[in-house]
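S.K.: Here is my input, please return the structure:
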Amino acid sequence: MFIFFSGTYVSSIVFFFPTNNFTNRHNWVWSLCAVFGQNSDETRPFYQCNFKIRLFRFVHKFGHPILQILPEECDLLCTHPMFGPESGKDGWTDLTFMYDMVRIRDQHLCSSFLQIFSTEGCKMLEMTCEEHDRLAARSQFLTHTIGRILVEMEVESTPIDTKGFQKLVQVKESSAKDSFDLFSGLFIHNRFARQQMKNLEVAIEKLQERSKELQDPIISKL
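M.R.: Have a look, this model is predicted:
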């Protein structure tokens, strides 16, 4: 989906889907919301169009290679709203909006764009894409992984649920609402995610070993 901002207010956003008529517009702000796994060849022609493009919006470290093909006059802003349809359905107050001003020369335009989210109450957090990906692997990806494991285990509520288990069920249900493409994208496109997966496997193996060590003396006494 390509989003054209003709001004600095949400009310002046025009959505283009499909993108047939997009190339005929003179755009100040172009928000390219890339889907995980999307073929870069599908979007490459748009990077090189002779538009009045001043600002890009992208997610994850995937945005940095775009600098190699973007025209010099284009600014690049990488962002990641750390919320979705479920967590943001009642408003964006206190929800984190991460951004990285990779190449920004038009500070006024960039600030106007970010103000859309800060005005809605988002907690604005500036950090590099590299740091974002590292932290996201330890939080967002790990949460989705645990949720997917619980989905595969077909975990359900019971009459004797503890508070801790109720939270696990919530994680499972939240993960089940997201597509598997999201999970695979978090794994494939974040190089830190692979290490987190290995850490999880090692942790499970350690728990199994410790349980076996405690179990063996008991069994030997039987």
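
S.K.: contacts and neighbour counts: CA atoms only from here.
M.R.: Fine.

S.K.: Just confirm Cys78 is within a strand.
M.R.: Yes. Read with DSSP: H, G, I helix; E, B strand; the rest coil, Cys78 is one of the residues of a strand.

S.K.: Go ahead and confirm it touches Asp100.
M.R.: Yes. With contacts counted by Cα atoms under 8 Å, Cys78 reaches Asp100, the gap being 5.1 Å.

S.K.: tell me, what's touching the two both at once?
M.R.: Shared contacts of Cys78 and Asp100 (Cα atoms under 8 Å, 6 or more residues apart in numbering): Cys129.

S.K.: what about Phe17, distance to Asn24?
M.R.: 14 Å (Cα to Cα, to the nearest Å).

S.K.: same check, this time on Ala136
M.R.: Distance, Ala136 to Asn24, by Cα to Cα: 37 Å.

S.K.: OK, contacts around the most centrally placed residue in the chain?
M.R.: In the chain, the residue lying closest to the centroid (Cα atoms, centre = their mean) is His80, at 5.6 Å. By Cα under 8 Å, 6+ apart, His80 lies in contact with Phe58, Val59, His60, Phe97, Met98, Tyr99.

S.K.: could you redo the last one with a cut-off of 6 Å?
M.R.: Val59, Met98 (Cα atoms under 6 Å, 6 or more residues apart in numbering).

S.K.: Kindly indicate whether Ile116 is helix, strand or coil.
M.R.: Classification of Ile116 using three-state DSSP returns helix.

S.K.: same check, this time on His144
M.R.: Looking at His144 with three-state DSSP, the answer is helix.

S.K.: And the contacts of stretch 130-146?
M.R.: Ser175, Phe192, Ala193.

S.K.: Proceed likewise with the subsequent sequence, for comparison:
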Amino acid sequence: MEAVRLQGARVLRDAQGGDARALLGSRGSSSSSSSSSSSSTSGRVRLPLRRSKSRLSVVALDAAQPFDYESRRMEQMHKESKLKVGIVGFGNFGQFLAQRIVKQGHAVLAHSRSDYSSLCDEMGVSFFRDVDDFCEEHPDVVLLSTSILSTEAVLRSLPLQRLKRSTLFVDVLSVKEFPKTLFQQVLPAEFDILCTHPMFGPESGRGSWNSLPLVYDKVRVGSGVRDERCQRFLEIFEREGCRMVEMSCAEHDRFAASSQFITHTVGRMLGKLELESTPINTKGYETLLDLVQNTQGDSFDLYYGLFMYNINATEELERLELAFDALKKQLFGKLHNVLRKQLFDVGSAATNHAVAVASTAATVAASDKISNGSGVAASEKISNGSAVSQLTLVSTVEEAQGHQ
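M.R.: Modelled structure (predicted):
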């Protein structure tokens, strides 16, 4: 290689000396030439020059060779930038994540109770039925994609001793304090912990992840190459366009209770009403139907997990009930005021007082009937409450007018 470089440099030097078409003669031509003169000062033998009509073309023979140090180093750096990600739990969400991870060139392993061998072959994922074989592949990242209710059992069933001591564990649960505490209790101190929550799923993230939020908390991540590995995993979501939100697990759960849990609660309440599409749907009603579809598409275990494993969920449920009760009272209060003005001609102070008392009593009775009624559909309770209120109001007013 060095000899080739020296020969190229010598040709370039001769070309710069004024003869751009100079070519080195072959060994045969040098032996047959007797007219070349020797230099008395340098002792070098100058080879005869051949004139050529074509221009000199210099080719770098050592460029982009497979044995070149730079190409070997680039290939090594490319391999080091790719992760081996092991996904435990290859259901809908695990498959959803694996598609994007494989697309970015990372190696993906999978382990699950069900047999997904055929699907994994199509996706370019290595599937392992045996969890010991899975762990002996030494993935850089172990990604738990299980339900909230089964997370602890799955984590404790993993043969952690077969993994590399610096393995990065990642969860994607909808609650964060619970997996954080669980990981810290079960995993050895040498393992890194990253808690994440992609705030989207197979439905909302079907086409693109652009601008969809990913919440994460580096609970326990070592320095140097271990921090670089954690960052490379987060870059999977960054390259898909996610909005990266670094937030503590406690803060996440507080926000999620007043957003995600309320959303699922309202969607499931509307689902109980068995809403149907109509020929005169408004955009608002279409939004409600979409909400029902999205929330009902998730398992009840997911919804129960949002309630059970988020300490803030109970408070939000109580606030929702209080808000609904206040709204009912406001509706019935307005209803009786309208009835009093439209149906009756109230002329005396005694009648005014009687109507006001009747209105208040009817409102309270109707609200209590709605709140305490058991085994009656919501629509029936509201209708019965309204009818009782109106009859009570009418009889009270008639009685007041009869005494005048």
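
S.K.: ok so, going back, any idea how far Cys242 of structure 2 is from the counterpart of the residue nearest to the centre of structure 1 in structure 2?
M.R.: Alignment note: His80 of structure 1 maps to His197 in structure 2; criterion TM-score structural alignment. Separation of His197 of structure 2 from Cys242 of structure 2 (Cα to Cα) stands at 12 Å.

S.K.: Equivalent analysis for Glu136 of structure 2, please.
M.R.: 32 Å.

S.K.: and what of Phe300 of structure 2?
M.R.: When Phe300 of structure 2 is compared with Cys242 of structure 2 (using Cα to Cα), they lie 27 Å apart.

S.K.: Those two: which is more packed in?
M.R.: The neighbour count for Phe300 of structure 2 versus Cys242, taken as other Cα atoms under 10 Å, is higher for Cys242 (21 against 13).

S.K.: Now which residue in structure 1 aligns to the more buried one?
M.R.: So, by TM-score structural alignment, Cys242 of structure 2 is matched to Cys122.

S.K.: ok, the equivalent of Leu150 of structure 1 over in structure 2 - how many residues close by?
M.R.: Aligned by TM-score structural alignment, Leu150 of structure 1 pairs with Leu270 of structure 2. Residue neighbour count, defined by other Cα under 10 Å, stands at 16 for Leu270 of structure 2.

S.K.: in which helix or strand would I find Leu270 of structure 2?
M.R.: In this structure, Leu270 of structure 2 sits in helix 262-272 according to DSSP states H and E.

S.K.: May I see the buried residues of that helix?
M.R.: Ile262, Thr263, His264, Thr265, Val266, Gly267, Arg268, Leu270, Gly271 (16 or more other Cα atoms under 10 Å).

S.K.: cool, and stretch 301-308 of structure 2?
M.R.: Applying a neighbour-count criterion of 16+ other Cα under 10 Å, one finds Leu302, Tyr303, Gly305, Leu306, Phe307, Met308 buried in stretch 301-308 of structure 2.

S.K.: Please give the three-state secondary structure assignment for Phe56 of structure 1.
M.R.: Using three-state DSSP, the structure places Phe56 of structure 1 in strand.

S.K.: Could you measure from it over to Gly121 of structure 1?
M.R.: 22 Å.

S.K.: Run through the strands of structure 1 in chain order.
M.R.: For structure 1, the strands defined by DSSP state E occupy 2-5, 13-16, 29-32, 55-58, 75-81, 96-103, 123-126.

S.K.: Could you list every helix and strand in contact with the fourth one?
M.R.: Counting contacts by 3 or more Cα pairs under 6 Å, 6 or more residues apart in numbering; DSSP states H and E, the secondary-structure elements packed against strand 55-58 of structure 1 are strand 29-32, strand 75-81.

S.K.: right, so those: which one is the most enclosed?
M.R.: Of those, the one with the most neighbours on average (mean count of other Cα atoms under 10 Å) is strand 75-81, at a mean of 22.

S.K.: Name the residues of the lengthiest helix in structure 1 that come out as buried.
M.R.: In structure 1, taking DSSP state H as the definition, the longest helix is helix 191-221. Within helix 191-221 of structure 1, the residues scored as buried using 16+ other Cα under 10 Å are Phe192, Ala193, Arg194, Gln196, Met197.

S.K.: Of those, which pair is most distant in space?
M.R.: Spanning the widest gap among the buried residues of helix 191-221 of structure 1 are Phe192 and Met197, at 9.0 Å by Cα to Cα.

S.K.: burial of Gly121 of structure 1, as a residue count?
M.R.: Counted with other Cα under 10 Å, residues neighbouring Gly121 of structure 1 total 16.

S.K.: Oops, could you answer that again for Ile104 of structure 1 instead?
M.R.: Ile104 of structure 1 is flanked by 18 other residues according to other Cα under 10 Å.

S.K.: Now for the equivalent of it over in structure 2: which residues touch it?
M.R.: Matched across to structure 2, Ile104 of structure 1 falls on Val221, judged by TM-score structural alignment. Shown in contact with Val221 of structure 2 (Cα under 6 Å, 6+ apart): Asp192.

S.K.: Report the separation between Val221 of structure 2 and Pro139 of structure 2.
M.R.: Noted for Val221 of structure 2: a distance of 16 Å to Pro139 of structure 2, by Cα to Cα.

S.K.: and the gap between Met308 of structure 2 and Asp192 of structure 2?
M.R.: Distance from Met308 of structure 2 to Asp192 of structure 2, by Cα to Cα: 26 Å.

S.K.: same thing with Lys334 of structure 2?
M.R.: Where Asp192 of structure 2 is concerned, Lys334 of structure 2 sits at a distance of 59 Å (Cα to Cα).

S.K.: Likewise for Gly205 of structure 2?
M.R.: Gly205 of structure 2 is 28 Å from Asp192 of structure 2, by Cα to Cα.
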